[in-house]
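Novice: The sequence isn't on hand, but the structure is:
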């Protein structure tokens, strides 16, 4: 941790508690703070396979043993400047933080909630698993954090999401027993991230865990009430504090007898929960701690619950209808780019809705969602201008390799991609473009990055200013 020693940064009260918790392992735990932190990325398997990613990625990566689509990368690499990142092919995420979403088995067609979702690491993982089918509700109570969440949902090309800025209590009134799967990565004291963020270590106090524990107990009950019978709830924190981990799990089991704690997958380095750190319930052993002296990552805690009863996948389809003007200009645009599918699925006109000249593609689910604060309800396709349709950046990123015919695909090493991401016009050779003029998707290795308009051999840049590198 920079030039400081661990004892200079960490509170004696924290160290004393960890020593009591870990016993013989305490010295190894302390030593882990001197080790360099690990850097990770998670592949967006809704857009690209891991084999294909390994083939085209221009920097070294090493698989993370316990995450099927996770990779370590070296500290001196800057992956966010790579065109593959701007195409939404991977997300930068600390390796341990990838674990909760990977342990929640999501199936396409389900209704899934990420209750405290910003900045979007876990929500994008869940959305990729849904693969355009079902509904993802990604919520955050902070408006500024929810905006960062929306950007990451759009970057990943997720077409079936509601991004909401709500209190969990208000969300619960709209979605009683609605979700098949819920992830609650609760606000916590962040003890597991001290090596990554020194400010967390400096600001730590014993009182913080007590205050947060009350909030977490409230949140986990609210989450359980939004889970339909037979559904799964994954609770996680990035802290070691028993008050925020086993105690919260105990609180749910005591107050919702229809919730049962399940076994999590076993991996080398995973440490079982300790019943004595909670209310003594023997089933607490099924929860899992990730400690930095046992894993190549920071600290985390996970617990997976199932609600009694049976679940099903019957939902109401959305039935928005585009007005004639929207359909006319959007149809012309889709024909111009040669759209074959959207996110690998047939384009469904029943999901198109126009609001004040903005065109949206709604998630494939109906319902009364009035009264909810949305940052985005569905995929923003673009704008109706005078006698034309202007596509959005989220629309470009929702398209998969092979979804459209009018493409200009450049290799990942081509410097024109960097110039495009900075907003510059590009020179395109005739053999590189699908057509001599008009709208094209600019792609890296076949994967869409954004739109441009070809005039002669010049590609006019349509990459929005707010997205530029």
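Specialist: That came through fine. Remember, it's a predicted structure, so these values are computed and weren't measured experimentally. Numbers count the residues shown, from 1 in each chain.
Novice: Only C-alpha atoms from now on, for both contacts and neighbour counts.
Specialist: Fine.
Novice: a helix runs through residue 331, doesn't it?
Specialist: Yes. Counting by DSSP: H, G, I helix; E, B strand; the rest coil, one finds residue 331 located in a helix.
Novice: close enough to count as contact, residue 106 and residue 129?
Specialist: Yes. Using CA atoms under 8 Å, residue 106 is in contact with residue 129, at 6.1 Å.
Novice: helix or strand right after the strand or helix carrying residue 289?
Specialist: If you go by DSSP states H and E, residue 289 is part of strand 288-290. Once the chain leaves strand 288-290, the next helix or strand it forms, by DSSP H and E, is strand 300-307.
Novice: And that next one, what does it pack against?
Specialist: strand 227-237, strand 259-262, strand 288-290 (3 or more CA pairs under 8 Å, 6 or more residues apart in numbering; DSSP states H and E).
Novice: where along the stretch 301-450 of the chain do the strands fall?
Specialist: Assigned by DSSP state E, counting those that start in this stretch, the strands in the stretch 301-450 of the chain fall at 352-355, 358-361, 374-377, 379-385, 388-391, 407-410, 426-427, 438-444, 447-455.
Novice: buried residues in the longest one?
Specialist: By neighbour count with 16 or more other CA atoms under 10 Å, strand 447-455 contains the buried residues 447-454.
Novice: how far off strand 438-444 does it point, in degrees?
Specialist: With axes from the mean of the first three to the mean of the last three CA atoms, to 10 degrees applied, the angle from strand 447-455 to strand 438-444 works out at 150 degrees.
Novice: this is the comparison structure:
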């Protein structure tokens, strides 16, 4: 029997009233495991045709599925390393799915690690616009960068900064912002019982202070007519309804939008939990684990309406002589790069997102798509470029079946035999048509160029 803190139980009885016993009963249910298809690489229909394990549809996420985490290990399959899907708790898929991304949008994920929401936002941009993914923790931001690169997202800046420091670089800059805020985590008690021990009665008030500051900083970076989606994985009204109520009172230019598409399991935000009984709060959404097949969440979608202000940044342009080896390699590709957006930083060649501001003074892990390194008399393409490309965008390909034993050997970093290849040079290694990385052919043997830090250990 689960042991919940007395203060937490009393709060949940007040919030849920007659549904409290149903909430308690959900702790006896098994943990849920979710998989979200990367539509930047493959359609849902195409993925279902090749998926090697049994899935059940998550009804409120169009590209989301349940899987049996006790019997299958999707993270060990080559398709995971090809970036065809992300493993994520089902309710946690909701915020990014409900932020209406359009082609060309400049999008900020302000608290982005480990990348579950940022990878979906990047996939929805479909190589257009710009994704800025930030996390204040440098160690967590490194994992974020890997997930973004595995997903093949190139129009990206990955930063590790205090949100307040970003304002001078991105004032009134973003069309869409997602804040999956640090919170007291009450909605995750069933998934991770260790969070119960970490909880205290003071936790919600502490996190509300953090959230208040993050929201104020994010609003300074949101364009007029822009939209901000705020989410938490907690139940406390101080972090949810009252946080949004406070924001709407302080900023008359903001309005709450309905979260669409609606789902029958969603619960409207509780007007009765606000201090002023603000009716607009009902447009926010609560997710309760006894009403849906997922953990606890809160979402609110805000739109900003005010007069435009001039932006204080200058668009960067990247001009100069491109090393001939890099030019020859890029000319092989079935896609063209705008030369004004190429940036050679020492030996490393990047393709910058369109309209990126000058970044001097920011702590970032990645600025744009790393295309490769220009070394003496040669160009070495990057792992990030391999994941960005589609099979048909590079002329030299080794496409292996997922059942070919060479796939796992490649993912472990081994040299593999390639008797079917003849022309020496770089090959894009694929699994069932989806890129994994590079190999360099010498005497019918493919020297492994898979990124060492990504290699499978067993």
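Specialist: Nice, thanks for sending it over. This is a predicted model, so every value here is computed, not measured.
Novice: Take the helices and strands packed on strand 300-307 of the first structure and write them to a markdown table, including mean neighbour count.
Specialist: What follows is those, written out as a markdown table (neighbours: other CA atoms under 10 Å):
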| stretch | mean neighbour count |
| --- | --- |
| strand 227-237 | 25 |
| strand 259-262 | 20 |
| strand 288-290 | 25 |
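Novice: of the strands of the stretch 301-450 of the first structure, which approaches residue 232 of the first structure most closely?
Specialist: Shortest distance between residue 232 of the first structure and these, using CA to CA, is found for strand 374-377: 24.3 Å.
Novice: start and end residues in the second structure for that closest one, please.
Specialist: Alignment of strand 374-377 of the first structure against the second structure: residues 364-367, by TM-score structural alignment.
Novice: Run through who's touching that stretch.
Specialist: Stretch 364-367 of the second structure is contacted from outside by 141-142, 145, 156-161, 350, 352, using CA atoms under 8 Å, 6 or more residues apart in numbering.
Novice: Who wins on neighbours among these?
Specialist: Neighbour counts for the contacts of stretch 364-367 of the second structure, by other CA atoms under 10 Å, peak at residue 156, which reaches 28 neighbours.
Novice: What does that residue correspond to in the first structure?
Specialist: Aligned against the first structure - with TM-score structural alignment as the criterion - residue 156 of the second structure pairs with residue 161.
Novice: Repeat that for residue 39 of the second structure.
Specialist: With TM-score structural alignment as the criterion, residue 39 of the second structure lines up with residue 45 in the first structure.
Novice: what about residue 317 of the second structure, how many neighbours?
Specialist: Counted with other CA under 10 Å, residue 317 of the second structure comes out at 17.
Novice: Now find how far off-centre the lengthiest helix in the second structure is within its chain.
Specialist: Identified as the longest helix of the second structure according to DSSP state H is helix 203-219. Chain-centre distance of helix 203-219 of the second structure: 21 Å, with CA atoms, centre = their mean, to the nearest Å.
Novice: ok, back up a step: do you know which of the strands of the stretch 301-450 of the first structure lies nearest residue 141 of the first structure?
Specialist: Comparing the strands of the stretch 301-450 of the first structure by CA to CA, strand 374-377 comes nearest, at 11.3 Å.
Novice: just to revisit the earlier point, right, and the strands of the stretch 301-450 of the first structure - which one's nearest residue 260 of the first structure?
Specialist: Here strand 374-377 is closest among these (CA to CA), at 32.3 Å.
Novice: mean shift of that closest one relative to the second structure?
Specialist: For strand 374-377 of the first structure, the mean deviation from the second structure after alignment is 0.9 Å (mean CA distance after the TM-score superposition for the first structure).
Novice: picking that back up, using JSON lines, lay out the strands of the stretch 301-450 of the first structure together with distance to residue 303 of the first structure.
Specialist: Below are these laid out as JSON lines (distance: least, CA to CA, whole Å):
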{"stretch": "strand 352-355", "distance to residue 303 of the first structure": "39"}
{"stretch": "strand 358-361", "distance to residue 303 of the first structure": "35"}
{"stretch": "strand 374-377", "distance to residue 303 of the first structure": "29"}
{"stretch": "strand 379-385", "distance to residue 303 of the first structure": "32"}
{"stretch": "strand 388-391", "distance to residue 303 of the first structure": "42"}
{"stretch": "strand 407-410", "distance to residue 303 of the first structure": "44"}
{"stretch": "strand 426-427", "distance to residue 303 of the first structure": "50"}
{"stretch": "strand 438-444", "distance to residue 303 of the first structure": "39"}
{"stretch": "strand 447-455", "distance to residue 303 of the first structure": "36"}
